[in-house]
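Student: One predicted model, sequence on top.
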Amino acid sequence: MKFFRCVLYRTMAPKSTKAGKKELTTETPKISQAIKIDKNGDISIKVLAKPGSKENGITGITEEGVEIKIAAPPIDGEANTELISYLSKLFNVRKSDLSLDRGSRSRTKTVTMSKDSGLTIDKINDLIKLNV
């Protein structure tokens, strides 16, 4: 099964130059930087965790990753467990389909979703955008 990476471009308002000519600028969506397919075919999601919040939720999307607030303290891996639990409910997949690949002691984390979960990058993007 082959995976194709889809890059979307959003056209911005015309930008004027010194000569008075207008040119169109494009920028890649920030979410495409945060979610990628790794070399094994699994989906890799960069997460900027904010532990100790009142409730779980996605607060925003930046070039560095998806900002997620977590309703657990960053003690003894409780926030990591809560993050995996929240993402499994958000994406409607089993907890065993998700794993924390990097950043167990950092706020910048990489969560890997198994290619057997049945989700695509486009579906994950849609679910994240709906919950921002």
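Tutor: Arrived safely. Numbers count the residues shown, from 1 in each chain.

Student: Could you use CA atoms for every contact and neighbour count after this?
Tutor: Fine.

Student: Strands along this protein, start to end?
Tutor: 10-11, 15-16, 22-23, 26-27, 35-37, 43-51, 57-61, 66-70, 98-102, 108-113 (DSSP state E).

Student: just checking, what packs against the fourth one?
Tutor: This points to strand 26-27. In terms of contacts (3 or more CA pairs under 8 Å, 6 or more residues apart in numbering; DSSP states H and E), strand 26-27 is packed against strand 10-11.

Student: could you dump the strands of the chain to TSV with mean neighbour count?
Tutor: Shown next, in TSV, are those (neighbours: other CA atoms under 10 Å):
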stretch	mean neighbour count
strand 10-11	10
strand 15-16	11
strand 22-23	12
strand 26-27	12
strand 35-37	19
strand 43-51	23
strand 57-61	18
strand 66-70	23
strand 98-102	16
strand 108-113	21
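
Student: dropping in the other structure now:
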Amino acid sequence: MKKLPVNKDAYSESSKKSVGFEFLDDYYEDKKYRCKKCYKQDVFTAEEQKNTFEVKKAYMWQQRFLCNVCYQEMVKIKKEMSEIEAGYIKDKETVICDKELLKRWLFLLKEYPKYWQRENAAQIAFVLKAINNA
């Protein structure tokens, strides 16, 4: 098991103010966990932890709950949803009239919560209504 030293000075300000900050270990160690989507065993490596907390400045109590494969799938879904939403904001009429695009959007909206993300019930209802009216 690999160990890397913790640089507490590199943590985010919110982490530094957090209860328990002063009790952080001196080293990162690989942490095993099970993916909440596919249930595959995975490892949050010491290197990934150091990068997450010291470089990306993620909050210190953030934990991994998706394996890398499921995480990448979730990121792709989120990106595609954002692109469709941006297209809708830019040209509502075109998106509202494109039944196949609306069906894809609905699929993505329903798939996203399977990755332990919050469901957007209002947006799902909106897209369903648009499909029925298209």
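Tutor: Structure's in. What do you need? Quick caveat, the model's predicted, so the values are computed rather than measured.

Student: TM-score of the superposition?
Tutor: The pair, once superposed, lands on a TM-score of 0.23 when counted by TM-score structural alignment, normalised by the length of the first structure; 58 aligned residues with a CA RMSD of 5.0 Å.

Student: quick revisit: adding distance to Ile84 of the first structure, write the strands of the first structure out as a markdown table.
Tutor: Shown next, in a markdown table, are the strands of the first structure (distance: least, CA to CA, whole Å):
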| stretch | distance to Ile84 of the first structure |
| --- | --- |
| strand 10-11 | 31 |
| strand 15-16 | 42 |
| strand 22-23 | 44 |
| strand 26-27 | 31 |
| strand 35-37 | 16 |
| strand 43-51 | 11 |
| strand 57-61 | 12 |
| strand 66-70 | 10 |
| strand 98-102 | 7 |
| strand 108-113 | 8 |
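
Student: and Ile128 of the first structure, which of those strands is closest to it?
Tutor: Nearest to Ile128 of the first structure among the strands of the first structure is strand 57-61 (7.6 Å), distances taken as CA to CA.

Student: how big is the angle separating the closest one from strand 66-70?
Tutor: Put simply, strand 57-61 of the first structure runs at 150 degrees to strand 66-70, going by axes from the mean of the first three to the mean of the last three CA atoms, to 10 degrees.

Student: helices or strands up against strand 57-61 of the first structure?
Tutor: Checking 3+ CA pairs under 8 Å, 6+ apart, strand 57-61 of the first structure ends up next to strand 66-70.

Student: Longest helix in the second structure, please.
Tutor: helix 68-90 (DSSP state H).

Student: still on that earlier bit, Asn80 of the first structure: which of the strands of the first structure is closest?
Tutor: strand 98-102 (7.7 Å).

Student: Next, the angle strand 108-113 makes with the closest one.
Tutor: 140 degrees.

Student: and strand 98-102 of the first structure, what other elements does it pack with?
Tutor: helix 78-91, strand 108-113.

Student: just the angle between it and helix 78-91, please?
Tutor: Using the same axes, to 10 degrees: strand 98-102 of the first structure against helix 78-91 is 130 degrees.

Student: hmm, back to that, could you look over the helices and strands packed on strand 98-102 of the first structure and pick the most buried one?
Tutor: strand 108-113 (a mean of 21; mean count of other CA atoms under 10 Å).

Student: Counting by contacts, list what that one packs against.
Tutor: strand 43-51, strand 98-102.

Student: Could I get the ones you listed in a markdown table, plus columns for distance to Ile124 of the first structure?
Tutor: Converted to a markdown table, these look like this (distance: least, CA to CA, whole Å):
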| stretch | distance to Ile124 of the first structure |
| --- | --- |
| strand 43-51 | 10 |
| strand 98-102 | 13 |
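
Student: Nearest to Lys22 of the first structure among those would be which one?
Tutor: Comparing those by CA to CA, strand 43-51 comes nearest, at 35.7 Å.
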